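Novice: for reference, the sequence and a predicted model appear below.
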Amino acid sequence: MTRTRLLAALVMAPLAIAAILFLPTPWFMALAAVVFLAGLWEWFDLADVRDSLARSVLLAANLTLMVAMVWASRSASGFSYVLLQLVSIVGVAWWLLVLLWLRNFNFASDHDTHARAIKLAAGTMSLVPAWCALAWIHGGGDAASSHRWLFAALGIVWAADSGAYFAGRKLGRRKLAPRISPNKTIEGLIGGLVAGVVTGVALGLFAGASVAQLPWVALAAAIAVLFSVVGDLFESLLKRHAGVKDSSNLIPGHGGVLDRLDGVLAALPAFAVAKAVLGF
């Protein structure tokens, strides 16, 4: 499994990095929307929405919301990121609220109409703000620098995920959330935190941060890693409710699109807001 996981990553990572660094923001937003909506399609399955017509309508509704935000952000003087920034802040508040959901394992677990509606709303609240934060980071400043900052944000999550995986396998003893995700350990969390912060500092320099800004970059990286853990645990909770191991089998060794996005969904709004507040 580790070999398959590595080979798949070696194929996906260069394509993702090239898109982040070289695509203009409007094209990158469109590409990211396709990926995020693919993850949302898998989310519908976890929410027990199996009818293809219903899922298509729900997907179209979320796409319409994204298009409407882009349309509302256009003006005669150019594109404004204010609306996307506000939605990103809402996303941070949402993921803090998810912490309460994680404490109550059985909430919305029975898959009746009430639970399904809650999980569908949760899907929109999880994916749309992350997409807004991604666009904000990628296009909110000088092109070369902002593109590199998005690469840094995603690199933090990727490094944390790998660090947690290998640290957990080698050193893991104490369970982090045994009822939600039995394989996750406190040692893995620490390993992921260290890997994410180190990667954040290194990529922060690549993105143009000064030496004086590096402590703030490290703090933002740590915040992003912790939020990514919340996103990862939340998807694990939904999969436990649905009785499945992965959101799909689309990516060899990695599961589905949503399995690759879970940590990113929570980390991107957190990093974007932290970057703005900390001023780098």
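Specialist: Yep, it's here.
Novice: CA only for contacts and neighbour counts going forward, please
Specialist: Will do.
Novice: how about the contacts made by the closest residue to residue 50 other than its chain neighbours?
Specialist: Of all residues not flanking residue 50 in the chain, residue 44 sits nearest, at 7.4 Å (C-alpha to C-alpha, 6 or more residues apart in numbering). The contact partners of residue 44, by C-alpha atoms under 8 Å, 6 or more residues apart in numbering, come to 50, 55, 120, 123.
Novice: so how far is residue 49 from the third one?
Specialist: By that I understand residue 120. 9 Å (C-alpha to C-alpha, to the nearest Å).
Novice: repeat that for the second one.
Specialist: Using C-alpha to C-alpha, we find residue 55 at a distance of 7 Å from residue 49.
Novice: SS state for the closest residue to residue 124 other than its chain neighbours?
Specialist: Once flanking residues are discounted, residue 124 sits nearest to residue 62: 7.0 Å by C-alpha to C-alpha, 6+ apart. The three-state assignment at residue 62 reads helix, by DSSP: H, G, I helix; E, B strand; the rest coil.
Novice: one more structure, for comparison:
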Amino acid sequence: MLKQRIITAIVLVAVVLGCIFFLPLNLFTIVAALLVTAAGYEWGRFLCNKRAVCVVSAVVTLVIVAFSGGFVIEDIKLATFNDKALELMLSLSVLWWLFSVWMIAVYPRGTGFWFKSSWLKSFSGVLTLIPFYWAMVLVFAPGNVDAPMHGGWGLLSVMVLVWVADSGAYFCGRALGKNKLAPKVSPGKTREGLAGGVVLAVIVAAIIGYCIGYRGHEMYVWLVSSLAAVLFSVVGDLTESMFKREAGIKDSGQILPGHGGILDRIDSLTAALPVFVFFYRLLS
């Protein structure tokens, strides 16, 4: 099992690096759309875990992404924070993740009003996946001076911060963890682990910012945005865990040997990337 996980992880890292450093923008938008569509298929399992529902969820996700312009981007500068549609999308995303904090805090109380409603769970999927897609495209967009940390290195930097926070939380939790963070949602996570992961991620963020050449206000914006992204990455992880627990499933899928599904791998990033973009652009 461990060998399988390691092999899958190596392949995933190679694929991710290949996509963000070698794909042109138009192909990247298509690959990102397919990734989000696969995640939409897995979100269908939260509804009733029937294949037909999963397929419909994937198709709806793909249609929304395509309709929003994801397949026909020629000039990425259309996706600026001045664009009201993008501004609304990012704002709704932040509100959704703030609402998720409340859902996690009161769980399992409060599940009655959303777990029995396929419409609410479907809308939750839209608020989770579509802003994530556009945040990926916006950060990746080469040459877009309006995008924070634009290009492959920008996208990789945010991903690294999330991975560092997750790894730091795991090891700090094992060494020092005593107080559970959200025992009814994810019993393995501890407050000490969260604190350790956040501190480590902020240190790495400071190093990245210094190497890039950020100083003064630029460094402030970068660190605050990174801190917000790291904190909300935990919310993204816990939210998916909550949905899986209510659906009675262990993993969102089986497409990645040893790692579960697509959602299991991107759950933290679905919150971290939109939140990062929102705060970076708001504070700049």
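Specialist: The structure has been received and is ready for your questions. Quick caveat: nothing in here was measured; it's all calculated off a predicted structure.
Novice: before we move on, the earlier item: what's the neighbour count on the residue nearest to residue 124 of structure 1?
Specialist: 19 (other C-alpha atoms under 10 Å).
Novice: any idea what it aligns with in structure 2?
Specialist: Using TM-score structural alignment, the equivalent of residue 62 of structure 1 in structure 2 is residue 61.
Novice: quick one: contacts for that match?
Specialist: So residue 61 of structure 2 contacts 36-37, 40, 126, 130 (C-alpha under 8 Å, 6+ apart).
Novice: among these, which are in helices?
Specialist: Counting by DSSP state H, the contacts of residue 61 of structure 2 place 36-37, 40, 126, 130 in helices.
Novice: hmm, back to that, just the buried ones from the contacts of residue 44 of structure 1, in PyMOL syntax?
Specialist: Buried residues among the contacts of residue 44 of structure 1 (16 or more other C-alpha atoms under 10 Å), as a PyMOL selection:
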select buried, resi 55+120+123
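Novice: so which strand or helix has residue 267 of structure 2?
Specialist: helix 262-283 (DSSP states H and E).
Novice: helices or strands up against that helix?
Specialist: helix 25-43, helix 84-106, helix 118-140, helix 152-176, helix 217-247 (3 or more C-alpha pairs under 8 Å, 6 or more residues apart in numbering; DSSP states H and E).
Novice: so which elements touch the shortest one?
Specialist: In terms of contacts (3+ C-alpha pairs under 8 Å, 6+ apart), helix 25-43 of structure 2 is packed against helix 51-67, helix 118-140, helix 262-283.
Novice: equivalent range in structure 1 for the second one?
Specialist: On structure 1, the counterpart of helix 118-140 of structure 2 by TM-score structural alignment is residues 116-138.
Novice: thinking again about what came up before, looking for the alignment partner of the residue nearest to residue 50 of structure 1 in structure 2.
Specialist: Aligned partner of residue 44 of structure 1 by TM-score structural alignment: residue 44.
Novice: please state the offset of stretch 135-145 of structure 2 from the chain centre?
Specialist: Chain-centre distance of stretch 135-145 of structure 2: 16 Å, with C-alpha atoms, centre = their mean, to the nearest Å.
Novice: go on, stretch 75-87 of structure 1?
Specialist: Taking mean C-alpha positions (C-alpha atoms, centre = their mean), stretch 75-87 of structure 1 and its chain are 22 Å apart.
Novice: could I get the buried residue list for that stretch?
Specialist: 81, 84-85, 87.
Novice: pick the one among those closest to residue 273 of structure 1.
Specialist: Comparing the buried residues of stretch 75-87 of structure 1 against residue 273 of structure 1 with C-alpha to C-alpha places residue 85 closest, at 8.0 Å.
Novice: what sits against the closest one?
Specialist: Residue 85 of structure 1 neighbours (C-alpha under 8 Å, 6+ apart): 132-133, 136.
Novice: likewise for residue 101 of structure 2?
Specialist: Per C-alpha under 8 Å, 6+ apart, neighbours of residue 101 of structure 2: residue 235.
Novice: alignment lookup: it to structure 1.
Specialist: By TM-score structural alignment, residue 101 of structure 2 lines up with residue 99.
Novice: measure its match to residue 93 of structure 1 for me?
Specialist: 10 Å.
Novice: name the residues contacting each of those two.
Specialist: What both residue 99 of structure 1 and residue 93 touch, as defined by C-alpha under 8 Å, 6+ apart, is an empty set.
Novice: pretty sure residue 101 of structure 1 is in contact with residue 107, am I right?
Specialist: Yes: contact between residue 101 of structure 1 and residue 107 holds when scored by C-alpha atoms under 8 Å: they sit 6.8 Å apart.
Novice: nearest to residue 180 of structure 1, of the buried residues of stretch 75-87 of structure 1?
Specialist: Nearest member of the buried residues of stretch 75-87 of structure 1 to residue 180 of structure 1, counting by C-alpha to C-alpha, is residue 87, at 28.0 Å.
Novice: counterpart of the closest one in structure 2?
Specialist: Correspondence of residue 87 of structure 1 to structure 2, assessed by TM-score structural alignment: residue 89.
Novice: OK, contacts around that match?
Specialist: Per C-alpha under 8 Å, 6+ apart, neighbours of residue 89 of structure 2: residue 131.
Novice: ok, now residue 93 of structure 2?
Specialist: 127-128, 131, 271, 274-275.
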